[in-house]
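Chemist: build me a structure from this.
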Amino acid sequence: MFVRTGYFTGDPARLGRTLDGFTAEAVGLLSAEHGYRGYGLFANRELGVFTMGSWWDTAQAERDSDAKLGRRRGELLEPFAGTAAVDVWEAAAFAPPGEGAPGARFRLVRGDFDPASADRLVELFREQALPRLEAMDGFVGGALLIQRDRGRLSVGAIFRDEASFAASRTPQAEARARVTAAAGVTVRSLEEFDAVVLDRRPPR
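Modeler: So this is what the prediction gives:
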């Protein structure tokens, strides 16, 4: 599968209205497109940052949907976003998503790796990181997204509530340290967000 992500920053005072717009429209617009498999919207309201990701069966489905919906995305962002970054990733490894609920939290890690070691990274994530995540109380879903040719990665993990999210910090940090060391990954950022929208569609 393929994932289109967006990362946006702006005036925190204007973020709420923009989130309301995406909450009202995004799932309806995306789910009308062929190959749609899910959507997540996550925000740090205090800082004025939000990120989102839409999941697609194929690279072509992702491209077609972006061609149709990119303009509306820009219109919804316009009152808020001072910066905008949109990327497309290969969903290299992921856990079957569970049910999200109000109060869910999202942790995002981004980094770099040697493109020649992409397969090794995916293997380590599947065999070591995912089982550790799935064993954590409150784990809802997680994924390793990569850009093989550029050596970029994005890892996200969702937990059902603040208590399980806080409790996951230490074991996830330990798993992250092991896998990144073994795979030669350089971590560039670690961020935490509230989950605003979580939509999952079963595979056909």
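
Chemist: from now on I want contacts and neighbour counts done on CA atoms only, so please keep to that.
Modeler: Will do.

Chemist: for this protein, just list every one of the helices.
Modeler: Taking DSSP state H to define them, one finds helices in the chain at 12-31, 59-77, 118-124, 130-135, 162-183.

Chemist: how near is the closest residue to Asp11 other than its chain neighbours to Met1?
Modeler: Nearest residue to Asp11, sequence neighbours excluded (CA to CA, 6 or more residues apart in numbering): Gly48, at 5.7 Å. Distance of Gly48 to Met1, computed by CA to CA, to the nearest Å: 29 Å.

Chemist: got a list of what the residue nearest to Asp11 touches?
Modeler: Gly48 is in contact with Thr9, Gly10, Asp11, Pro12, Ala13, Leu15, counting by CA atoms under 8 Å, 6 or more residues apart in numbering.

Chemist: for Val109, find the nearest of the helices of the chain.
Modeler: helix 162-183 (9.3 Å; CA to CA).

Chemist: so what secondary structure elements neighbour the closest one?
Modeler: helix 118-124, helix 130-135 (3 or more CA pairs under 8 Å, 6 or more residues apart in numbering; DSSP states H and E).

Chemist: do that again at 10 Å, thanks
Modeler: Packed against helix 162-183 by the contact rule (3 or more CA pairs under 10 Å, 6 or more residues apart in numbering; DSSP states H and E) you find strand 105-112, helix 118-124, helix 130-135, strand 139-147, strand 152-159, strand 186-200.

Chemist: in JSON lines, list these along with distance to Glu78.
Modeler: Shown next, in JSON lines, are the helices and strands packed on helix 162-183 (distance: least, CA to CA, whole Å):
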{"stretch": "strand 105-112", "distance to Glu78": "24"}
{"stretch": "helix 118-124", "distance to Glu78": "36"}
{"stretch": "helix 130-135", "distance to Glu78": "36"}
{"stretch": "strand 139-147", "distance to Glu78": "27"}
{"stretch": "strand 152-159", "distance to Glu78": "25"}
{"stretch": "strand 186-200", "distance to Glu78": "19"}
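
Chemist: could I get these as TSV with mean neighbour count and distance to Arg71?
Modeler: TSV is the format used below for these (neighbours: other CA atoms under 10 Å; distance: least, CA to CA, whole Å):
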stretch	mean neighbour count	distance to Arg71
strand 105-112	20	26
helix 118-124	17	33
helix 130-135	16	36
strand 139-147	23	24
strand 152-159	23	25
strand 186-200	17	21
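
Chemist: compare with the first, here's sequence two:
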Amino acid sequence: MSAAEQAGVASAGTRAERKPPVYARTVTVHGDPEAVDDGVAFLRDRVMPAVEGLPGYVGLSMLADRGSGRCIATTSWADEAAMSETAEQLRPLRARFAQILGGPPELQTWEIAVLHRVHEAPDGACTRVTWTRTDPDRVEQVLDAYRLSLLPRLEEMAGFCSASLLVDRWEGRGAASVTYADRETLERSRTDATAVREEFAAAMGSRILEVAEFDLVLAHLRVPETA
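Modeler: Here you go, the predicted structure:
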């Protein structure tokens, strides 16, 4: 059965049982590769203590490409209201984070539609992120197919730790992340991951915008499973 066909058989009852969505704010900075460690230290020592006491906060993570200096910091929130209400409060910290890294911040907000962990990511874990665009009217179908068809295939790959799918339902944007135990298993998965990714995108009528690989340099997450 194809991904599209599996999505079509998802029952209304199954959808009703899903947990309320969690939300995320990402800050992307194309900065100086030599400043990455300073950025990690700032998130760990300054941002994390500041957000841990905020209502609705459920996690903080950072991805870094040490070769290009591209970094993505993500804060996760129990609901959309908590995310929105902290936006202005955290603006100075976002600005300082970008200043340390040496590039302008790019801010995006998302719904964490799917999150599935087999186990916690160890030190040295790496993450592959795929950005996509699909018809907003088909987002729910894509989510069903991701859970039923794609996620089990990803979980079979050596070194798999976790997978998440962030979406913007209004614009049809998606950011799918798969974390592996180390750089070696990430690299070994490339061929199979490419085949699975392209097959899924074709079945869903989605467009792959970009694929990038990062070190998972900070992961302090209490985001609940949603898959």
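
Chemist: select, out of the helices and strands packed on helix 162-183 of structure 1, the one closest to Ala43 of structure 1.
Modeler: Judging those by CA to CA, what sits closest to Ala43 of structure 1 is strand 186-200, at 5.1 Å.

Chemist: matching residues in structure 2 for the closest one?
Modeler: Mapped onto structure 2 using TM-score structural alignment, strand 186-200 of structure 1 spans residues 207-221.

Chemist: what's the mean deviation for that stretch versus structure 1?
Modeler: Once the two models are superposed, stretch 207-221 of structure 2 sits on average 0.8 Å from its counterpart in structure 1 (mean CA distance after the TM-score superposition for structure 1).

Chemist: most neighbours of all the contacts of Gly48 of structure 1, which one?
Modeler: Within these, most neighbours by other CA atoms under 10 Å means Leu15, with 24 neighbours.

Chemist: what is the equivalent residue in structure 2 for it?
Modeler: Using TM-score structural alignment, Leu15 of structure 1 pairs with Val36 in structure 2.

Chemist: center of structure 2 - which residue?
Modeler: The residue lying closest to the centre of structure 2 (CA atoms, centre = their mean) is Ser177, at 4.8 Å.

Chemist: measure that one to Gln89 of structure 2 for me?
Modeler: 27 Å.

Chemist: again, but for Thr179 of structure 2
Modeler: Noted for Thr179 of structure 2: a distance of 30 Å to Gln89 of structure 2, by CA to CA.

Chemist: try Glu156 of structure 2
Modeler: Glu156 of structure 2 sits at a distance of 41 Å from Gln89 of structure 2 (criterion: CA to CA).

Chemist: same check, this time on Arg173 of structure 2
Modeler: Arg173 of structure 2 sits 26 Å away from Gln89 of structure 2, going by CA to CA.

Chemist: run a quick neighbour tally on the aligned residue in structure 2 for Ala173 of structure 1.
Modeler: Aligned counterpart of Ala173 of structure 1 in structure 2: Thr194 (TM-score structural alignment). Using other CA under 10 Å, the number of residues around Thr194 of structure 2 comes to 12.

Chemist: which ones are touching Thr194 of structure 2?
Modeler: Phe200, Val211 (CA atoms under 10 Å, 6 or more residues apart in numbering).

Chemist: what of Thr109 of structure 2?
Modeler: Counting by CA under 10 Å, 6+ apart, Thr109 of structure 2 makes contact with 23-27, 74-76, 80, 83-84, 166-168.

Chemist: Ala125 of structure 2 too?
Modeler: 159-161, 179-186, 214-219.

Chemist: in structure 1, what sits opposite it in the alignment?
Modeler: Using TM-score structural alignment, Ala125 of structure 2 sits opposite Ala104 in structure 1.

Chemist: distance of that match relative to Ser117 of structure 1?
Modeler: Ala104 of structure 1 sits 33 Å away from Ser117 of structure 1, going by CA to CA.

Chemist: Phe50 of structure 1 too?
Modeler: According to CA to CA, Phe50 of structure 1 and Ser117 of structure 1 sit 30 Å apart.

Chemist: between those two, which one's more packed in?
Modeler: The residue with more neighbours, out of Phe50 of structure 1 and Ser117, is Phe50; 24 against 14, by other CA under 10 Å.

Chemist: just checking, Phe160 of structure 2 touches Val178?
Modeler: Yes: Phe160 of structure 2 lies in contact with Val178 (CA atoms under 10 Å); the separation is 7.6 Å.

Chemist: anything in contact with each of those two?
Modeler: The contact sets of Phe160 of structure 2 and Val178 overlap at Arg117, Thr127, Leu154, Leu186 (CA under 10 Å, 6+ apart).

Chemist: what's the closest of those to Val142 of structure 2?
Modeler: Of the shared contacts of Phe160 and Val178 of structure 2, the one sitting nearest to Val142 of structure 2 (CA to CA) turns out to be Leu154, at 15.6 Å.
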